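Asker: The following block contains a protein sequence and its predicted model.
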Amino acid sequence: MPSPPDPLGWAGYAEAHRRARDLTGKPESVTYERTVIGGVDTMVVEFDFRFLGGSVGTATGDRLVTAFSSARSAGIPVVSLVATGGSRMQEGLFSLKQLQRVAHECQLNREAGIPHIAVLRDPTTGGVWASLGAGADVIIGVSGAQVAFGGRRVRVEADHAAFTAEGQFAAGLIDTVMAPQDVPAALATWLVLLTGTSTEPADVPKSLGGQELPANGWTAVEQARGPDRPHAPAYLESYFDSYALVGGDRVGGVDPGMLCGIGRRAGRSVAFAAQAGTATRPAGYRTAARVITMADRLGIPVLTLVDTPGAANDSTAEAAGLAAAISAVFAAVAAARIPVTTLVIGEGGSGGALALAGAGRTWITPDSYFSVIGPSAAAAILKLPPESVPRLADQLHLRPQDLLRLGLVDGIA
């Protein structure tokens, strides 16, 4: 096998490279292969940490560029099995600049609608994590793996939960964590989900709750707030044959009240963003925007389930960029070329609910309401006494039948 490029004339580099080749039987730290996973033709890129710490040099960059560009030409997804310490010291800045080449290829694939799944093995550190792994559509962390931008030898704190796959998941930076033996099945599942494109809108889910329309506005509010009313998990279980969740907003936040992912229904994929009845936090909106944007890029129709009394309005939410997060969802829905189907399944409170609503494709269940704001908040804004709240509920015309009559929804599920 040939010696590696040695732009700096690093003493002993050629010999170290030869030993790595002898140890692994591979020409470089990265290999790639076109194979079939879960019935999906896939380009698999694999890092070998035994080969100089899975580091990236000039020749490694060439291999990554070839793998991603070949996948793009063939129109097939990429799976990256990452285990790396980052850039190769022996090639200096020539090595570091490979990250730009890799990031460029990843962006070209995103623009071409090529799905990318990254599996973070132990360890995943340095610029490869930042340039290749962190931008994947779905990120799977292997349990116990070290995952961090700074490697253990160079960061301020040697060990901390934040530097693990589990810590990254808890912070909303990766989608899931699993044992190594569970990864192959997860890859098969996600590859099918990410390649199930369709131009047809998602079906409107059937209502799972009460079928009687409310007699007045306050009854509509009470039904929507009822403790026995079905919530998003029940709708997802009823609607999909199977589904997988993504976790977090990729910038450090998780909102358990926003369930996002992709499911299979009648042999095709449908992405979803579902509010679970709580006040939605900035991380929830950012996660929803991420999934809607990804689905649009991959050609997957979207279903949104609206159920929130409104956006979270505490100081923590404001400091976390609440308005910008809501804006991101409005923008994602507005920019989507794929159809967005919406069903209001509970409370539809203010702009925090409207952000998820697909224009021209919004339905509501009989046990729901949709309003400019909840009646109690409306009374506070208008400086009216608490006893005026039921009357305000009527004045807001928030019942399903009112909204249909006014042309504000497309139908009652």
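Answerer: Thanks, I have it.

Asker: going forward, measure contacts and count neighbours with C-alpha atoms only.
Answerer: Will do.

Asker: G141 and L23, how far apart?
Answerer: Counting by CA to CA, to the nearest Å, the separation of G141 from L23 is 26 Å.

Asker: quick one, which of these two is more surrounded?
Answerer: Using other CA atoms under 10 Å, the more surrounded residue of G141 and L23 is G141, with 28 against 11.

Asker: list the buried ones in the helix or strand containing F94?
Answerer: For F94, the element it lies in under DSSP states H and E is helix 92-96. Neighbour-count burial for helix 92-96, with 16 or more other CA atoms under 10 Å as criterion, is recorded at F94, S95, L96.

Asker: One more to weigh against that first structure:
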Amino acid sequence: MNWLVNVVRPKINSLLTRQAATPENLWIKCPETGQLVFHKDVEANHWVIPGSGYHLRMGAVQRLAATLDSGFEEIKLPDVAADPLKFRDEKKYVDRLKDARAKTGMTDAVKVAVGAIEGSPATVIVQDFEFMGGSLGMAAGEAIVAGLETAAARGTPAILFAASGGARMQEGILSLMQMPRTTVAVQMLREAGKPYIVVLTNPTTGGVTASYAMLGDVHIAEPGALIGFAGPRVIEQTIREKLPDGFQRAEYLRDHGMVDLVVHRKDMRATIARLCRLLSGAPAADTLLDAPETLSDEAQVEAAHA
């Protein structure tokens, strides 16, 4: 009995303690190639798989840090009713919100910050897909409107990183109302004469694509991003035809005129900074024309006349 208590039990406890201390996400598997990559290497590479170039989803906090210069100011966002319709499916909507907040550390799916990108003032609005699929509800709509109003008031360009599965069904018509509200806010920014640059990340779908995500002066997409209203499977079932290869992917949309640029994440910050200088009429705008590897001639012309 003493041997079981004094020897076996401590060994078992030691083994269980070591297993609990080992991180679960030590390795990341590339969804495209199946390659296993050490998560620190992926994080250092802006959440892009080094071998395949596959762009993983990037959280709002990491996106702001990677885009803005240090010392940026995060904007306090308006409060909204947490559960206006008292919605419940398999579980209460308020419980889903609590779970999403605990998982992401965010109040809702959108963060807004004001700062500079390579010295150029900018207001950056970021959707986080990890928060309930980046869905557009009242809180997200208020945040986007607040971000666009902040850009107009402070006289900066607005850069929006879209990542969403669409409207939030738990808020019904109140969610759908955010589409015209954000559209009006984009128009206010346009009347103030400030640029609006949209970066479409994987995925950008549903009511977000049908509103503020496709109203930019310039549209940039990350490589391989899924962009559209309905998904490819739904479209195929509706029209009963096989869709072309790469349909609704960033490169396909660029080739067919729906997206201006497809930019690798490592070049995103520099590209946005050059566009901000060009569209704001800053003296350094001519540096944009010195980077043909980043922007095509057609895209430069479109950006200059946006």
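Answerer: Received, thanks. Every value quoted in this text rests on a predicted model; they were computed, and no experiment measured them.

Asker: what's the mean distance for the next helix or strand after the helix holding F94 of the first structure versus the second structure?
Answerer: Next along the chain after helix 92-96 of the first structure, taking DSSP H and E as the criterion, comes helix 98-111. Taking mean CA distance after the TM-score superposition for the first structure, the mean distance separating helix 98-111 of the first structure from the aligned residues in the second structure is 0.7 Å.

Asker: In the second structure, which residues correspond to helix 98-111 of the first structure?
Answerer: Counting by TM-score structural alignment, helix 98-111 of the first structure pairs with residues 178-191 of the second structure.

Asker: got the buried residues for that stretch?
Answerer: Q178, M179, R181, T182, T183, V184, A185, V186, M188, L189, R190.

Asker: Among the residues you listed, which one sits closest to A153 of the second structure?
Answerer: Ranked by distance to A153 of the second structure (CA to CA), these are led by L189 at 8.9 Å.

Asker: dump the residue contacts of that closest one.
Answerer: Shown in contact with L189 of the second structure (CA atoms under 8 Å, 6 or more residues apart in numbering): L148, E149, A151, A152, P195, Y196.

Asker: now V306 of the first structure
Answerer: Contact analysis of V306 of the first structure by CA under 8 Å, 6+ apart lists A274, Q275, T342, L343, V344, I345, G346, E347, G348, A353, L356, A357.

Asker: what does A82 of the second structure give?
Answerer: V94.

Asker: distance of it from G172 of the second structure?
Answerer: Per CA to CA, A82 of the second structure is found 13 Å from G172 of the second structure.

Asker: Give me the neighbour count for Q395 of the first structure.
Answerer: Q395 of the first structure, neighbours per other CA under 10 Å, totals 11.

Asker: A strand includes V82 of the first structure, no?
Answerer: Yes - judged by DSSP: H, G, I helix; E, B strand; the rest coil, V82 of the first structure forms part of a strand.

Asker: any idea what it aligns with in the second structure?
Answerer: Match for V82 of the first structure (TM-score structural alignment): A162.

Asker: Show me the helices in the second structure, by range?
Answerer: Secondary structure of the second structure by DSSP state H: the helices cover 2-3, 9-21, 39-44, 60-67, 93-104, 138-154, 172-176, 178-191, 232-239, 250-255, 265-280, 297-304.

Asker: looking at it, D128 of the second structure is touching V112, isn't it?
Answerer: No - with contact defined as CA atoms under 8 Å, D128 of the second structure does not count as touching V112 (11.3 Å).

Asker: how about stretch 179-189 of the first structure, which residues of the second structure does it hit?
Answerer: Residue span in the second structure matched to stretch 179-189 of the first structure, by TM-score structural alignment: 264-274.

Asker: buried set for that stretch?
Answerer: H264, R265, M268, R269, A270, T271, I272, A273, R274.

Asker: any idea which of those is the one closest to E293 of the second structure?
Answerer: The closest of those, once distances to E293 of the second structure are taken by CA to CA, is T271, at 10.7 Å.

Asker: Enumerate every residue touching the closest one.
Answerer: V263, T294.

Asker: Now render the buried residues of stretch 264-274 of the second structure as a markdown table, adding distance to T238 of the second structure.
Answerer: Shown next, in a markdown table, are these (distance: CA to CA, whole Å):
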| residue | distance to T238 of the second structure |
| --- | --- |
| H264 | 33 |
| R265 | 34 |
| M268 | 36 |
| R269 | 39 |
| A270 | 41 |
| T271 | 38 |
| I272 | 37 |
| A273 | 41 |
| R274 | 42 |
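
Asker: Out of the residues you listed, flag the one nearest to T67 of the second structure.
Answerer: Closest to T67 of the second structure, out of all of those and judged by CA to CA, is R269, at 5.4 Å.

Asker: quick one: that closest one from R254 of the second structure, how far?
Answerer: Distance from R269 of the second structure to R254 of the second structure, by CA to CA: 19 Å.

Asker: picking up where we left off before, can you tell me which of the helices of the second structure is most buried?
Answerer: helix 138-154 (a mean of 23; mean count of other CA atoms under 10 Å).

Asker: Need the residues that contact that helix.
Answerer: So helix 138-154 of the second structure is contacted by 75, 77-80, 108-113, 122-125, 157-158, 171, 174-175, 178-179, 181-182, 185-186, 188-189, 192, 194 (CA under 8 Å, 6+ apart).

Asker: ok, now stretch 28-35 of the first structure?
Answerer: 21, 41-56, 59-60, 63-64, 67.

Asker: give me the stretch of the second structure that that stretch matches.
Answerer: The aligned range for stretch 28-35 of the first structure is 108-115, by TM-score structural alignment.

Asker: cool, and stretch 126-139 of the first structure?
Answerer: Going by TM-score structural alignment, stretch 126-139 of the first structure sits over residues 206-219 in the second structure.

Asker: Any idea how far apart the tips of that stretch sit?
Answerer: Start-to-end, stretch 206-219 of the second structure (CA to CA) is 17 Å.

Asker: Check stretch 170-182 of the second structure too.
Answerer: 19 Å.

Asker: Then stretch 5-23 of the first structure?
Answerer: 19 Å.
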